[in-house]
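Undergrad: Got a sequence here, can you model it:
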Amino acid sequence: MLDKNALQQLSQLKTQIVESKDQGDGEVRGSQRRFGFVRLDDGRDVFLAPDDMQRVFPGDRVRINVLTDDKGKFKAELEKLLDSPLDCFTGRYVVRGQGHFIEPDLPRFNKLLFIPPSQRKKCNEGDFLYCQVAQHPFKDGKSQVKVLENIGSPDNPGIEGKYTQRKFKLPKDWPKDSSIGDDLYAANRSDLRDIPFVTIDSAETRDIDDALWAQANDSGWTLYIAVADPGAFIAPGSPLDRAALQRANTVYLPGFTQTMLPNPVSQGSCSLLASEDRTAIVCRVQVGKDGAISDIQFSEAMIQSRAKLSYHDVNADLHGDMDLGQTCLKDLYAASLALRQYRSEHHIVMPEQADFHFQLNEQRRIENITKIERNDAHRLVEECMLAANRSAALWLADSPALYVSHAGLREDRYNNVRAVIAKEMPNLADCQFENLSGYKALIQACEHSDSALPLRSIFARMLQPGELSVEARPHFGLGLECYTTFTSPLRKYSDLLVQRCIRAKLNNTTPTLPNEAELAALQDAIRNGRQASKQMEQWLQYQYLARNTTDTVYEARIAHVNGGGFTVELLDTGISGFVEARTIPEKLSFDADTLRLFNDKQSFQLEQLVRVKTSELDDFQRKLMFLLVA
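TA: Next up is the predicted model:
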């Protein structure tokens, strides 16, 4: 038996050995192959061999010993599992020989997880499942799952919507008491029902947020934007309010809409339906002949829309192909042209993008995709909404409020931007694009540059995302000192919050704004909904494309470029896929400044038109690879 001194010496020796090791904590990251990496907290990426990768999940927090191989490269040796956030997930049931597994629908997760016999129930190969991790593989490389729900067979009509709802945990149920009562602010309302407002939306829209009216005067136009007022019936913190906060946004899935508010509210009692008395928050502004906005006023009002108009019909009316009998359309159009001209001269006008309409069949899959180009009616409504939202941000500037900010270019791309300016726009060498005025000068110069490069598109790929803020910060994307949105309160919870800020200022009260954690949770919920919509659209799009032969050739536009290849968008359908650089003869070099792949014989640049055909397509994994056609 060792004496006390010997034990102490062994303990000290063990401590010295541990301290002499290069150890670190970090997060496991998967790859497209069987190996992975550990991103250490100190910023290092350490290689994780396939055998060790079998013992962990992407996203796990682990402690590793950092070893160095014969070539001087870092290699991880797993020491301890610190945390494994993976719990419940969706996936596809697969059979490999005698083994039954689930193929998890998770990013960069390329391993199958074992389903024990007791959990297989009545599942069939190909079924979509909702599972929970029952055994982590860290100890012996073997994992097991528990089947919580068989979502259904891939042949079930509408299975894509049901699966997407489960995968992204979109709320399905409303609280027991989700009805609304009387107008809480009826005593404050002015009566504006004599103003002949009209609404302009898609023909199928039922949740109508806004109504418009304008009239010419000696100085330009008086413009009214009336916005639905669900906050008049939904008290902060009520069961319905909490449900709306949890949903954050209305999520538009093809063939299925996950609404922020119950349909009887968003499409009924609060929707600005024609010929119905409705509560509204009304923004009144004077639009000058030069498009400048002045005399901003807000009020709580009662209004009545005279007509529900569609974009198609309004555009026809504006160009003399139809007479809708609404005299305000001429003045609305004139005011919108002035507003747009002012924005193009003093702020930033975002490039237009076409929309794509999906026609679904009885299986709730895409039968046809129609490209919808924006017309003057779309632009009319857009300018009026921007005017109302810009006005709200200015009007609220001296009061507590919620804003939408955009910080411009990413700091890690500043050197790339400077390199492009030095070569393509030397007259802007001293441009301080880090601030709003400098960024506006940069973007406006792009519009008049004679460079052969698509400068505006290049800089657009280097932008930060927008975010919500309780401070009035610049919105670089629109070229504005401050910006907010309140014009979609039936569909966006943040707009409902801004409406409450407007009401608080009107009534000299203090609104309750979200704290930092609540704001982060709201933005996460918004991103989750957007991702759900995008992934389901891709799933259906890829199913639609799979009906064609692999020899079908498509006209496409290069939408993004990186060192591994480029993403293309098909012109007729908007479907996106990837062309790997290694599939193109002769090695290509990547220019990170101009986002260009090139060699001595060819070059691939943003906005360039190319012809492609499919080489690999998996609609469930949303994987679409193209080959370039000469």
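Undergrad: use CA for all of it now, contacts and neighbours both
TA: Will do.
Undergrad: right, and the helix or strand after the helix or strand harbouring residue 15?
TA: Under the criterion of DSSP states H and E, residue 15 resides in helix 4-20. Of the helices and strands lying after helix 4-20 in sequence (DSSP H and E), the nearest is strand 23-29.
Undergrad: what about that following strand, distance to the chain center?
TA: Centroid separation for strand 23-29 versus its chain: 29 Å, with C-alpha atoms, centre = their mean, to the nearest Å.
Undergrad: do you know how far the nearest residue to residue 550 once chain neighbours are set aside is from residue 578?
TA: Leaving aside its chain neighbours, residue 550 sits nearest to residue 614 (5.5 Å; criterion: C-alpha to C-alpha, 6 or more residues apart in numbering). In this structure, residue 614 lies at 10 Å from residue 578, with C-alpha to C-alpha, to the nearest Å as the measure.
Undergrad: Likewise for residue 393?
TA: With C-alpha to C-alpha as the criterion, residue 393 and residue 578 are 40 Å apart.
Undergrad: next one: residue 309
TA: 40 Å.
Undergrad: between these two, which one's more packed in?
TA: residue 578 (24 against 17; other C-alpha atoms under 10 Å).
Undergrad: If you count contacts, what does the helix or strand where that one lies end up packed against?
TA: Assigning secondary structure by DSSP H and E places residue 578 in strand 576-580. For strand 576-580, the packing partners by 3 or more C-alpha pairs under 8 Å, 6 or more residues apart in numbering; DSSP states H and E come out as strand 565-570, strand 623-629.
Undergrad: Out of these, flag the one nearest residue 237.
TA: Nearest to residue 237 among the helices and strands packed on strand 576-580 is strand 623-629 (41.9 Å), distances taken as C-alpha to C-alpha.
Undergrad: Centre of the chain to the closest one, how far?
TA: 24 Å.
Undergrad: Report the angle between that strand and strand 576-580.
TA: 60 degrees (axes from the mean of the first three to the mean of the last three C-alpha atoms, to 10 degrees).
Undergrad: Which positions in strand 623-629 come out as buried?
TA: By 16 or more other C-alpha atoms under 10 Å, the buried positions in strand 623-629 come out as 624-628.
Undergrad: for stretch 507-525, same thing?
TA: 511, 513-514, 519, 521-523, 525.
Undergrad: Also stretch 405-424?
TA: Buried, per 16+ other C-alpha under 10 Å, within stretch 405-424: 405-409, 413, 416-421, 424.
Undergrad: Could you also give me the structure for this next sequence, so I can compare it with the first?
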Amino acid sequence: MARPRPPRRPHAAPRSGSRPPQGLPDRETLLAFIRESGEADRSDIARAFGLRGSDRIALRDMLRDLQDSGELGRRGRKGVALPGDLPPVGVVEVVERDADGELMVRLVKGEDTPLVRLAPDRSEAASGAPGLGDRLLVRFEGLESGETEARLIKRLGAAVHRVLGVVRKSARQVRVEPVDRRSRDQVLIEGLAPPDLRDGDLVVARLVPGGRRFGLHRGEILERVGREDDPRAASLIAIHAHGIPTGFPEAAETEAEAAQEADLKGREDLRDLPLVTIDPPDARDHDDAVFAEPDGDASNPGGWIVWVAIADVAAYVRPGSALDRTAREKGNSVYFPDRVEPMLPERLSAGLCSLRAGENRACLAVRMVFDASGRKTGHRFVRGLMRSAAKLSYEQAQAAIEGRTDEVTGPLLDRVLKPLYAAYAVMLDARRRRSPLAIESPERRILMDSEGRIASIRTRTVLPAHQLIEEMMIQANVCAAQTLEARKTPLIYRVHDTPSLEKVHALADFLGTLGLPWSKGEAPRTERFNRLLEETRESPSAAIINEVVLRSQMQAIYDTDNIGHFGLNLDRYAHFTSPIRRYADLIVHRGLIRALGLGDDGLTDRDIAQLKGTAEMITAAERRAMAAERDAIDRYVAAFLADRVGATFTGRISGVTRFGLFIRLDETGADGLIPISRLGGEFFVHDETAHALVGERSGAHWPLGLPVEVRLVEATPVTGGLLFDMLSDPVKGAPPPPRGRGPKRPGAVDARRRGGPPPGVRKGKRR
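TA: Below is the predicted model:
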């Protein structure tokens, strides 16, 4: 990881003894002023140099030039600083976990600043750490190694003042126990609690300002949201804990209820095309349908025509309407094992915008032409009226292709399903040549019973039917981006950045410990990652290599600036295929309607003016939804395992940190912690390069990806926490060299003379 500049002193104007001369400064003087200030905005600079009128305009142009040349970085809307500079104290966001499971933060107002490791609180276990998406106030501290570490001062946002928790009543007091396993601070309810408040109620409590300096936080109960013993409590907790918007304003519901079925006016009649929807068996909405047939054009022998029809949500959700405002705020639908919090009211999401079999539905469709090698040779968009021929599940479609038809798929086999799979076969050839990332990331599928309890947890099996739909949707999304670019219509791209040099270097260092070559100077390419994964697929290290490659990737986001999609290995990509559940897709639909003259309900000038802000909002909403869905699943899994405390499980080490090991179970995919205190009575050194904990005395190794057997010690459904004991033996190895306290020995490194660990190695905690 690149080393950020050490933190500067707190922001302030230069001291009077070094006051700058009055008048428009030259570039060197301006940079020196900003370097001394640490951070400044245009008003600060103009005031310091006494600038007025045209000089202020010239200053603005000078600052813009310095930013364009990379000599200055932006801080928020108006601030500037030297690129990569960190203040002594700043607001950060937790943006990712590194390969060892430790949290990385980035300055909220500094896009050019590097990722910085968040130092764990040594007085707490792993449950004390913040989570992804949290905003924190931190102090940046330079280490002797030259790196910078962020130390938590306090968490920011509503969560600091509101606590979601479970009521614990006693004869003398009422307390609220937080459901967030990262917090151990209970809240003592002051004054009279609601008379019907019961032990085990899920409540939202507000911290009372000006409480006592010592002892429990004081608070008051704002609302009750459910019961701890409700089988569906996990999703309720996730919704409230992450601030997921719920329900719809009356105006939005009224607009949805007033919506009418579409007719053929202004639309192409596609009802004769036997389009089918293929979705999970428990899908709550159906916004895409597909059909394929051989291309009858003699100039394209062996070619295929593929139709992808998408629900025309733009026909019902007009710009500036109550439905539009609500959908933009929500950003996306949020899916839990037992419920969905939809982006649109049910009248639309499960009704008029859902492509139900046998019912007329408005759609925006793309007709794509592929040659015999799978190369797309052309496409066109139409606004149409369609009627789905059937609703199929992935398993149903795959079974039919394998010879196991039923009453629905039997009549469709030759006319619909076989052509779809034949078209996919040529598209697959092109996909293989494109070589998108082939990282394996198993997905858990939670099956619920009629009472809302977990019946089983399985790893989702990926079928060719899944891959068929995925590839056809990808190609439709590419067509949308290409069309809007060609028509010079602004759009929101789905972008995925190339892995950073820091991550690539860390990957190369790790692979070096396994004897696998990787040139640090080689530009990251998807085919290079895929070759590594393929060459090691049958090796004992396959799981850990897959995990480290996955963690070396950046997160995809929405943006109005196109940098391509690294994971899919595409130059341009936009989300078009799910407007029922993603606002980004609705914006792309409106862009196509405007660009192609398909109606008066396309992208407006106001939409375009706020496109950048919209991209940021829906990216944040996506992160919020992912965190809520993940937390709910963790709680459901903990509830599922609660009656199996004491049982043994097989799994793998999925995270290695200074405070312990994270274990992922093979059976359920559940993640839990083994604190370092339960690994043995010796000091452990955290070897960052090898992603392992190493016993200082025995040399025992606990590396990332190691298959292990563990015993479940504790399962806490309300927090989703799992605690394990290790039953397996570590990998044997030589202990690290002794770290003497005497004078520096010949050849010893400075870190050892200081009594610290060797470079790249940090010492764990012994309890």
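Undergrad: if we can go back for a sec, quick check: the helix holding residue 15 of the first structure aligns to which part of the second structure?
TA: On the second structure, no counterpart of helix 4-20 of the first structure exists by TM-score structural alignment.
Undergrad: Buried residues of that helix, list them for me.
TA: Buried, per 16+ other C-alpha under 10 Å, within helix 4-20 of the first structure: nothing.
Undergrad: cool, and stretch 435-445 of the second structure?
TA: 435-439, 445.
Undergrad: could I get those residues as a markdown table with distance to residue 320 of the second structure and secondary structure?
TA: Shown next, in a markdown table, are those (distance: C-alpha to C-alpha, whole Å; DSSP: H, G, I helix; E, B strand; the rest coil):
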| residue | distance to residue 320 of the second structure | secondary structure |
| --- | --- | --- |
| 435 | 41 | coil |
| 436 | 38 | coil |
| 437 | 39 | coil |
| 438 | 41 | coil |
| 439 | 41 | coil |
| 445 | 37 | strand |
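Undergrad: Give me the mean distance between the longest strand belonging to the first structure and the second structure.
TA: If you go by DSSP state E, the first structure has its longest strand at strand 293-310. Once fitted to the second structure, strand 293-310 of the first structure is off its aligned match by 1.4 Å on average (mean C-alpha distance after the TM-score superposition for the first structure).
Undergrad: roughly how far out does that strand sit from the chain middle?
TA: Centre to centre, stretch against its chain (C-alpha atoms, centre = their mean), the figure for strand 293-310 of the first structure is 29 Å.
Undergrad: what range in the first structure matches stretch 45-63 of the second structure?
TA: Under TM-score structural alignment, there's no match for stretch 45-63 of the second structure.
Undergrad: Residue 541 of the second structure touches residue 704, doesn't it?
TA: No. At 9.5 Å, residue 541 of the second structure does not count as touching residue 704 under the criterion of C-alpha atoms under 8 Å.
Undergrad: number of nearby residues for the one in the first structure that sits across from residue 672 of the second structure in the alignment?
TA: Matched across to the first structure, residue 672 of the second structure falls on residue 577, judged by TM-score structural alignment. Using other C-alpha under 10 Å, the number of residues around residue 577 of the first structure comes to 26.
Undergrad: buried sites along stretch 442-458 of the first structure?
TA: 442-446, 453-458.
Undergrad: ok, residues contacting it?
TA: 348, 424-425, 428, 431, 433, 594-595, 606-607 (C-alpha atoms under 8 Å, 6 or more residues apart in numbering).
Undergrad: Taking those residues together, which two end up most distant?
TA: It's 431 and 607 that sit farthest apart of those, by C-alpha to C-alpha, at 25.4 Å.
Undergrad: what's the mean distance for the longest helix anywhere in the second structure versus the first structure?
TA: Using DSSP state H, we find that the single longest helix of the second structure is helix 611-641. Taking mean C-alpha distance after the TM-score superposition for the first structure, the mean distance separating helix 611-641 of the second structure from the aligned residues in the first structure is 1.9 Å.
Undergrad: Any chance of the helices and strands packed on strand 576-580 of the first structure in JSON lines with distance to residue 29 of the first structure as columns?
TA: As requested, these are exported to JSON lines (distance: least, C-alpha to C-alpha, whole Å):
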{"stretch": "strand 565-570", "distance to residue 29 of the first structure": "21"}
{"stretch": "strand 623-629", "distance to residue 29 of the first structure": "19"}
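Undergrad: whereabouts in the second structure does stretch 372-382 of the first structure align?
TA: Taking TM-score structural alignment, stretch 372-382 of the first structure hits residues 460-470 over in the second structure.
Undergrad: Show me which residues of that stretch are buried.
TA: 465-466, 468-469.
Undergrad: and the gap between residue 362 of the first structure and residue 533 of the first structure?
TA: 20 Å.
Undergrad: Likewise for residue 295 of the first structure?
TA: Counting by C-alpha to C-alpha, the gap from residue 295 of the first structure to residue 533 of the first structure is 39 Å.
Undergrad: Neighbour count: those two, which is higher?
TA: residue 533 (21 against 11).
Undergrad: What lines up with the more buried one in the second structure?
TA: That one, residue 533 of the first structure, aligns with residue 629 by TM-score structural alignment.
Undergrad: what's the answer for residue 441 of the first structure, then?
TA: That one, residue 441 of the first structure, aligns with residue 528 by TM-score structural alignment.
Undergrad: quick one: which helix or strand includes that match?
TA: Here residue 528 of the second structure is assigned to helix 526-535, by DSSP H and E.
Undergrad: Centre of the chain to the helix or strand just after that helix, how far?
TA: The element immediately downstream of helix 526-535 of the second structure (helix or strand, assigned by DSSP H and E) is helix 542-551. Its chain's average C-alpha position is 18 Å from that of helix 542-551 of the second structure, according to C-alpha atoms, centre = their mean.
Undergrad: following helix 542-551 of the second structure, which helix or strand comes up?
TA: Assigned by DSSP H and E, the successor of helix 542-551 of the second structure is strand 557-559.
Undergrad: That following strand aligns to what range in the first structure?
TA: Using TM-score structural alignment, strand 557-559 of the second structure pairs with 467-469 in the first structure.
Undergrad: Pull the number of nearby residues for the match of residue 441 of the first structure.
TA: Neighbour tally, residue 528 of the second structure, other C-alpha under 10 Å: 15.
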